[in-house]
Structures are given as C-alpha cells and as structure tokens.
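[1] test case, fold it:
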Amino acid sequence: MPRWSVSRRSLLIAVGLAAVAVVAAALVIPRGSARPPVDVQLLALNDFHGNLEPPGGSSGKIDGVDAGGVEYLATQLRLLAEQVQRPDTLTVAAGDLIGASPLLSAAFHDEPTIEALGLAGLDLASVGNHEFDEGAGELLRIQNGGCHPVDGCADPAHPYAGAGFQYLSANAFVTASGEPLLPPYAIREVQGVRIGFIGMTLEGTPDIVTQSGVAGLDFGDEAETANRYAAELQEQGVQAIVVLLHEGGTQAGGGGINDCANLTGPIVDIVGGFSDAIDVVVSGHTHQAYNCVLDGRVVTSASSFGRLVTDIDLRVDPSSGDVVEAHARNVVVGRDVAPDAAQKELIGRYRALLGPVAGKEVGETSAPITRTAGPTGESPLGDLIADAQLAATDDEQGAVAAFMNPGGVRADLDAGPVTYEEAFTVQPFGNYVTTLDLTGAQLDCLLEQQFVTERVLQPSAGVRYAVRQAGAPGTAADPCSGTKVDGITIGGVPVDPGATYRITVNSFLAGGGDGFSVFTQATNDVVGGADVDALAAYLGAHRPVAPPPTDRITAG
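    Alright, predicted model coming up:
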C-alpha cells in the first residue's frame, strides 16, 4: 500500500476517535495521480436468514422504524444505487443469508431466498455458519443449482437454477484435499480498477453447527487466512481489498446504527490481526448494527433480517489501485417505499406452493412471550420451549427435565392465536427432541459448562439451582472444576451425583452443540419428533399459554 505524508492509518484512527455518528475513513489522495480517482459504491447486508417477508414483533423494527422485507430491500438497494448515478455499484453480504429461516423459505430449503437475493442484485457473499446447517453438499447445491436430492424440485415449473451470486469460503477447507470448499476470493473490475473480495465465516463454526453440517470440513483462523489471500491478491496486482467476514462484535449500550460505542467482541482482535493490505471489513454474525474505524479500517455491520443496508463509498487511486478514501453509513430499509414487483411475485408464488399448513392455528397465548433474557439468563420463551419438550417426552421416555439453548429461539410470540408458521419461526432449525441419560455429576458439570460457553441453558419448570456470585468458572478443558452452580434440584429433590436422570434436549445440543460437550457423554439416546411439533402440541394443550416466570435460576 502507498505511504502518505500523513500516514493512512494514523489519520483513520484519528477519524475513528473523533466520529460519534456516521464514521468516515478519509484519506489523503496522493499527488501526481495520472487519472482522477475512481468512485465505487458497495451495498452490504448480513444475517438475512431467509426473511423474505417483513419480520414480525420486535424483530420487525430497527432504530424505531418498521423495517425489512425483501420487497422493500430490493427497492432500497436500487434507490441507493441510483443516488450515485454510476454503473459501478457492487452488492455484497457477510453470511447467514440462509438457515434459521421462516417457514416460507425453510420449507423449500431456502431456495426462495437465494432466488430473491439474486433478483435483488447480490453479487458476492461470504458463507456464514448457517450456510452449513445442511452440510457441504447442500451448500454446493445451493450455489450450483439442481433439485434437492430427497425432496426433489420445490416448484417443477421453475427448477432451481442455483445462486445468481458467488459464495466465497476462504477459511472453510475440505479436509481430504485441504482446498477451500468454494472460491476463497473474487476480483471485480470497476472503471478500470480491480477490487478483491475475501469471504470467510468464523473459525468457531464447528462449535455452533450440527456435526453433520461440518463433516469433512476444517475451518481456519480468520486473520491468518485473510492475510494469506490478501497477499495473493496483491501478487496479482490487486491493491483494493475488502473482507466479507461472518464474525462480529457488539456496541456498548446506547450506540446507534451508525455509531461505534466501545465495540467489543471477536471482530476487534481479528481486525487487529489483519495486514495493512485490507481496506474495508463487512462483518456479521452478532446481528448488531455498527459503523466503525478499527485499526485504520472501516468495519461495518448491518444488523439482521434485511432491516439495514450498509452504503460504503470507496475512492480508488487508478494509478496505484489502492483505496484512498472510504465512507460508510447504515440505512434503514423502511417499508415506506414502493415494494419491488418481481419480489412480490416471487413471494406470492412460494406462498401458494406452501399451501394452508402455514396458517393452521396450533394454540394461543394470553400475553406476548419473548426471548428477552432476565438477569440470570432465563427468558420466558426459552423456558416455555423447555417445558414443551419435557411434556413431549415425560410419559413415553420418562424424562424428568429438559433444557433449551437460547440461540435456538429465533422470534417472539405475540399475544393471541399462534399459527404453525409462527411456531416454526420461533424454532426453525428442524431439530428433533432427544432424550438421554446423564448422571447427577454430569448434570452438575453441564450446568458449570454454561460459564465456559457463556450460554445459559433454559431449564424446564421442575429444575431449580442457584448461581454463586463468588464461585469460579471451570475451564474449557475441565468445565467440571467450576464452582458456580449450587443446590440443583429436580421436582424439589436434590440431585444425587450417582443417580441417573432422563434429560430432554434438541438434537443440536445432544450432539454437543454450542460447546456443551457434556451431552456427548450421555447414554441411551432416543430421538423423537420435531421440536417445533412439541412446541405446537404444548401451545394447543395449554391454551391460552401464559408467559412462565423466569425464577428457575436464582442468584446465590
């Protein structure tokens, strides 16, 4: 990269410290450039998760505005591109476009989402962890096209042709060959300048995806991988480099969609490890909105569900090929613009294919039941799902307790009738209820492991325990050494370390998902029906269902 009389990095860091609202990375244009700079617009999104229709409840708002829906997203992308009045806009994404999707997309293996984003003009996307939910083979089919090997063509009149954009997977390697599963990077030329895009997911993908989803794959360190491919791009004469990374961070409380208030999380250290060759980072995974300058680079995230678009303006010196100026802003995808006609037709077509099952009423709630966690990490909806899974397995399997992972609860339930589609939106992963044996000692170790994974399992109603504030957490190598958990009871009876207990979880947790390796030590596993069916049955049997109190975990 070029050297400046005022160093590029120092100037950008100064901007990052000064900016509170919209963050801009402003650089000095070198003297003596033979041609004027080339302006390039990047439009970026992340964590779309198949939200073709506007998300409901609190998930449908951002920055106080009703937002989202691919009909409005497509229009907003077009309007933002028209503002610059140049044929040089590229649309990119930072992973999790599919997976954990509402029924309208998930029922068709997310083919509708891929088709819709292609129609909206998406050019390039990194893979995210959810792109691996159904395994490497299915991801390749999503990229390349063809009917599903089990379910066939979702719409025989419109056979699935594959993605109209390119997925990139720089740090997801095929174990047998050591080669990336998909291209690690892509180069796009705009007005004679070339821009390189490196696409990656988080290195920890195997810890948060079912083991079948990552079978035959290895995942590399994000910074190391990006630096290696950035050097390769530079060897080809590409100096303007953008990383699309499905990993992110979180602002401190009160930070707005274009702020960078004390950003924390993995993205900070990862970006700190990037070489100077990398100019811009489009991030994701945490479903947060931020607009930062970190270590001299613009680093952005557009929240989730298509509610924001990040508008990034680059200025590239055509002589050196390097980025000399960058600005970014997050723009709300409001529903006050005209819906895109092609997207509207696509939604209507798949809605007709879905049929009446989506609108079938399965139960009722007396009040909103949310996934908002209280001080101890419990949420009303997480506890309710644990109750539903216990109810589905207590008689037939002899289960005495159930636990739900909070990351598997994807939407709130509004007050009133609940349809099957709404229940599916809450639990869209296609997991199965699994009952297994744990000893009392293993159960204690499992609850101690929460303080290693930093995820609080949602317990069913019969479970009680206290968290010692003065206790010490265990380690990743030995979670059982922790002393945070005290007084575990099931049904009012203290848990006996030597006794065996039948415990119900979803199949993701049963396989050690979210880092809960204790479950892989269980015995006598029995796999039951779909987890969403357990929830639907519980809602129907107890209508109207009230939000359960979150008093199962107490502070000791």
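
[2] going forward, measure contacts between C-alpha atoms and count neighbours the same way
    Noted.

[3] where along the stretch 101-250 of the chain do the helices fall?
    Here the stretch 101-250 of the chain has its helices, by DSSP state H, counting those that start in this stretch, at 103-106, 111-119, 136-144, 205-208, 222-235.

[4] one more, please, to line up against the first structure:
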Amino acid sequence: MSATSQPKPRRRTYRRLAAAAVGLVTAGALAAALPGTAAAGENHGKPGGHRPGRYQDVQLLSFNDLHGNLEPPSGSSGRVTELQPDGTTKTVDAGGVEYLATHLREARQGHRYSITAAGGDMVGASPLLSGLFHDEPTIEALNKLDLDVTSVGNHEFDEGATELARLQNGGCHPTDGCYTDGGFAGADFPYLAANVLDDTTGKPILKPYWVWRKGGVKIGFIGVTLEGTPGIVSADGVKGLTFKDEVETINKYAKVLQRQGVQSIVALIHEGGYPASSSYNYDCDASGAGGGISGPIVDIARNITPAVDALVTGHTHQAYVCTIPDPAGHPRMVTSAASYGRLYTDTTLTYDRRTGDIVRTAVKSANRVVTRDVPKAADMTCLIGRWNALAAPIGNRPIGYVAADVPHTGTESPMGDLIADAQLTYARTLDPSTDLALMNPGGVRAGLTYAAKGSEGDGVVTYAEGFTVQPFANTVNLQDFTGTQLIQVLKEQVSGTNAAAPRILQPSTGLTYTLDLTRTGEERVVTDTVRLNGAPIDPAATYRVATNSFLAGGGDGFPTLGQGTGDLVGTDDLTALEQYLTANSSPTSPIAPPVANRITIVQ
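    Just a heads-up that it's a prediction; the model follows:
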C-alpha cells in the first residue's frame, strides 16, 4: 500500500445528542452536550520550540455535492473538462472516494495547518451502494476522509430532519434497523445549519457555526443551505422547519463570532453560480472580479458582510474559483468543486496572528482534479467492498438492456425522455386515458451507460444503475388538468422561481413544442406550437397527466402541478422504469435511446 494512501490519525471524535422526542438538535442543546470549542483540534505547541511568525498559511481543502458517490461515477458524471494552453479542451476521468482520499492525504502532506470543509449535499440522491443503506456508507467514508466540517445541503433533508440528526449522532435506522453488528456511530464532523430553524423552538436544528483552532490560529465556519430548499425538497422532508435568508443569517453569526474574538470567517453556502466556461480551470476573473460567473451566489456574495473572508459554495454542480466584490468593494474568494468528488479546491488562507484576521489579498485558490492515476486508498477500498457485499444481491440484478449510452445532458435529454415514456406507459396500466407524462430534470440523477461494468456485460442495465438514475423513491401520480393549466405548467419552466435558471420538464412521447431562448420570461415557451399527438392543446379540455409525487406537490417551482384533480397514486418511479425496460428490451433486442427531439430549441 502506498504511504500516501494511509489515513492520518483521527483528530477528534465529534458526536451530537439528538434533541428529545423529534430527534432535532438545537444550538442550546449542542452547547450543553459538547466539550468547550477551544479544546477541539487545538495545539499550543510551537514547531521546533520557536516563536511563530506573524503570518501563518492555513490550507483549506474543500469539496461539495458528493451525493454518496463512493465508487467512480460513470459516463459524463465521472469526467471533467480541462482547458489546455492552446485554448482547446480535453476530458479527464475523475472521481471515486478511493482516489479522493489519496489526493486529499497527499495534499495535506507538509501542511501542519490544514482544514477540510464541504459545501453540503454530501448525501442524498446517492447511488445504490450508499442510498440503499440510508447513506451510512458515505458518512463512514467522510469520517475516514477526515472531513472537519460541512454545511447542510437541500438533499440532506430528503429523508427529513430527524434522519439528518441520526446521520450526525448515530444509531440504527428507525425502520430498517442496523445493517452491521457494530451499528452506526454517526458523523465525526459537525453539520452546520445556521439558517434552518425548528418551528417549535425557533432555533437552528444543528449548530450554526464551528471554530477551528490550532496553535493560536482561530477560523470560524458558518454553514447555510439555500433559502429555497422547501421548493426543491418533498414537503415531508422539511415539515416543521423554516429556512431563513442566507445573507442575513451569515451576517448575524459573523457578528456572533467576532464578539467571541474570531476574526477569520469562512462561509459554507449550499447555493452556487454558473461560470462562463465548463472547464474546471477556467480563469473566472479574466474579465474582472465577478465577471466570469452568474447565478444566485453573485448577489449573495455581494451582500455578505466583509467580515467573512471566503465562501465555499455548491448546489449548482459547477466548478469555479472566482473573486466577487464584497459590500465594501473588495474582492473575495468564492469557490465550488463541481460534484460527485471529481474535484477538490485547494485554498491558502494567510492568517495574521496580530489581527486574528485573514489577509484577503494573499488568498490563493485552485481546483484540483481527483484523477484516477494515483493509488487507491486501501481503507476506502475495504469500505466499498464491505458495503458492496451487502448490496450485491440486490444491485446486480439485470432489469433491462440498452443499445447505446442513454445520456442525461442537454435541455432535453434522452434519459429524461426515457423516464417520461416509462411513467406514461406505467400510468396507462392504472388509467388507460392518461395523455402524457412530465419528468423534472433534477429528479434524473444520471444517464445509463452501455459499456460493461465489472462482469455484467455490455448493454446490461442493473438495478443498481437504475437506482443511481432515480434514487428518490417518488411515486407516479396521475392528475387532471385543463389545457390552460397545462400551458401554464410549461410557462412555469421559464418564469417565476425558474425565470433565472429554467427547469425544463422532460416530456413523454407525443408532446411537442418550441422553446425560443432568444425571448425572455414565459414568452420563451411558444404556446401556439404546443401539440399533443399532433393536435393543438384545447384550453377547455381535460388532460390526464402523470408526474412524480414531488412535482404533483408543486415542487421545483411548478405551483400549477399542485392544483390537479382526480389524484391517483401508483408505485414508485424506479419500479415504473424497471417494468418499462424489462418489457421493452432484451439481450437480443436492446432499447435504443430516445432521440430527444420533442422540444425544438431556438437559441
């Protein structure tokens, strides 16, 4: 085993007590349950017995949106785009926790002052290896990675706040029990949820901030998720919770930290932006500070107090290292490391021991690729093997066959269309009058790959691969809508909360229309082109529509989908996909990917 693949000794054990009855953790309960922060991770010794200098470089390694991807992600989900010196680009295979562990451990070598932080969505929407076990394998892996702290993301609420508290504190799953004889110990690192309040107590459900201390250096971390989480998570997942404004919350706790003598502050924000280039090493500041990125994080960064020295972000699955001016007009580093463990960000924070603050002008940062040309971390290989042995009887079962890759890329994707067709076919077994199906793009987590994985054989789709595509266990719901409502649903793809970042529903076969992206607002949906099986939509007619339960509740910014009538609830969406693949493919007659030409895009 390579020396670089050896895990370093645990720095601490971090455990939290679940709050009474509901299992929620409040800031007050945490303060009473934990030892003093000053003792955690602190080392007052001076290297070589010499007095430390005024300035101390602190390494901050960060990543985000892992989503339980312990094994190397497949297809485009397992590649990054790299900009070459001559202006061309190439793709690099990346990701896999065995490689991530090696890269992080090598990066830490020679850095006595090193912190590892994350920007949320460590779990949720996970492949079967982790998702089948309620993401206990991922928490175990993150412990071995020596993660120091993370913010919560929206997907940390997929199974509700009580389950999130269990991931933090440990204990067997309330319905599925313990998967191993040793039980589940929980996270060794704190989840931070400063802007997520328990409606009963009015306090954060988890600790709002955490302070890293070593050799007299103090750096505070404030963790928040996007305020809009209730609109992109099932209602049950956020029941009894209020999500506050990100900027107001961070500014509030920055003052709290300053009153405690902590002047160096990093915000972990599960909200992000969209860089001008898809290359991870694109110079985001080539057109000036803040000019190379757009999206929600820009306004957030511009309004967060200058007391915060750096922002680690996520949610959009993009890669960027940008400076965005703070309210005082001074550039401030804002980073994101794409998703699925394909990248990590290496940031140098220069700490001024005299002021206790970060020297902002000295901050340097870059995204690094988690390449697969390094030795695998043996402890992670062991972890994956142990959980795979439990998952294999379920995950290796074939459920269908594909003739080629079925990618999930583009405004309309072949994978999205395939799922919509599967849901329409299943819905018609419940009600033959069902007219169409609509699938939200965020509910499609990956495509299907043709190439063999292990010994399964080319073109085989296993249950594990299907689970990776649709891990949420939403049900297929049928509802009635008028033609007017159906047109309004299509307009909501590009208006309201979806105006800035459109969410284009994936349509089943038979539904066609033109999306003109040269227009603005809801006018981008050219309503007189909307057809169902070649016929214009009749505003007064009633249409039977299949969606998943998340959309049927008005999720993802589609309030009209929450107004349907004649509800009929079917099986889970993965079962619908499995039944469709089984019925429509075989080893000698695999299913071909849909062409993805139901929406005509004008750009």
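
[5] tm score of chain vs chain?
    Once superposed, chain against chain, the TM-score is 0.89 (TM-score structural alignment, normalised by the length of the first structure); 512 aligned residues with a CA RMSD of 1.8 Å.

[6] out of the helices of the stretch 101-250 of the first structure, flag the one nearest residue 390 of the first structure.
    helix 205-208 (23.2 Å; CA to CA).

[7] residue range for the closest one in the second structure?
    Aligned by TM-score structural alignment, helix 205-208 of the first structure falls on residues 229-232 of the second structure.

[8] could I get the helices of the stretch 101-250 of the first structure as JSON lines with mean neighbour count and distance to residue 81 of the first structure?
    JSON lines is the format used below for those (neighbours: other CA atoms under 10 Å; distance: least, CA to CA, whole Å):
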{"stretch": "helix 103-106", "mean neighbour count": "24", "distance to residue 81 of the first structure": "27"}
{"stretch": "helix 111-119", "mean neighbour count": "22", "distance to residue 81 of the first structure": "15"}
{"stretch": "helix 136-144", "mean neighbour count": "18", "distance to residue 81 of the first structure": "25"}
{"stretch": "helix 205-208", "mean neighbour count": "20", "distance to residue 81 of the first structure": "33"}
{"stretch": "helix 222-235", "mean neighbour count": "19", "distance to residue 81 of the first structure": "27"}
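
[9] please name whichever of those is nearest to residue 360 of the first structure.
    helix 103-106 (12.7 Å).

[10] the closest one vs the second structure, average offset?
    Helix 103-106 of the first structure, aligned to the second structure and superposed, deviates on average by 0.3 Å (mean CA distance after the TM-score superposition for the first structure).

[11] and that helix, which stretch of the second structure?
    Aligned by TM-score structural alignment, helix 103-106 of the first structure corresponds to residues 128-131 of the second structure.

[12] helix or strand: which one has residue 66 of the first structure?
    Element membership for residue 66 of the first structure, per DSSP states H and E: strand 65-66.

[13] try residue 477 of the second structure
    strand 475-482.

[14] how far does that strand sit from its chain's centre?
    28 Å (CA atoms, centre = their mean, to the nearest Å).

[15] equivalent range in the first structure for that strand?
    Taking TM-score structural alignment, strand 475-482 of the second structure hits residues 432-439 over in the first structure.

[16] then stretch 386-396 of the second structure?
    With TM-score structural alignment applied, stretch 386-396 of the second structure matches the range 349-359 in the first structure.

[17] and for stretch 335-346 of the second structure?
    Going by TM-score structural alignment, stretch 335-346 of the second structure lines up with residues 300-311 of the first structure.

[18] got the buried residues for that stretch?
    Buried residues in stretch 300-311 of the first structure, counted by 16 or more other CA atoms under 10 Å: 300, 301, 302, 303, 304, 305, 306, 307, 308, 309, 310, 311.

[19] same thing with stretch 516-533 of the first structure?
    Going by neighbour count (16+ other CA under 10 Å), the buried part of stretch 516-533 of the first structure is 516, 517, 518, 519, 522, 527, 528, 529, 530, 531, 532, 533.

[20] run through who's touching it.
    The contact list for stretch 516-533 of the first structure (CA atoms under 8 Å, 6 or more residues apart in numbering) reads 389, 423-424, 427-428, 430-438, 442, 445-446, 449-450, 453, 506-507, 509-512.
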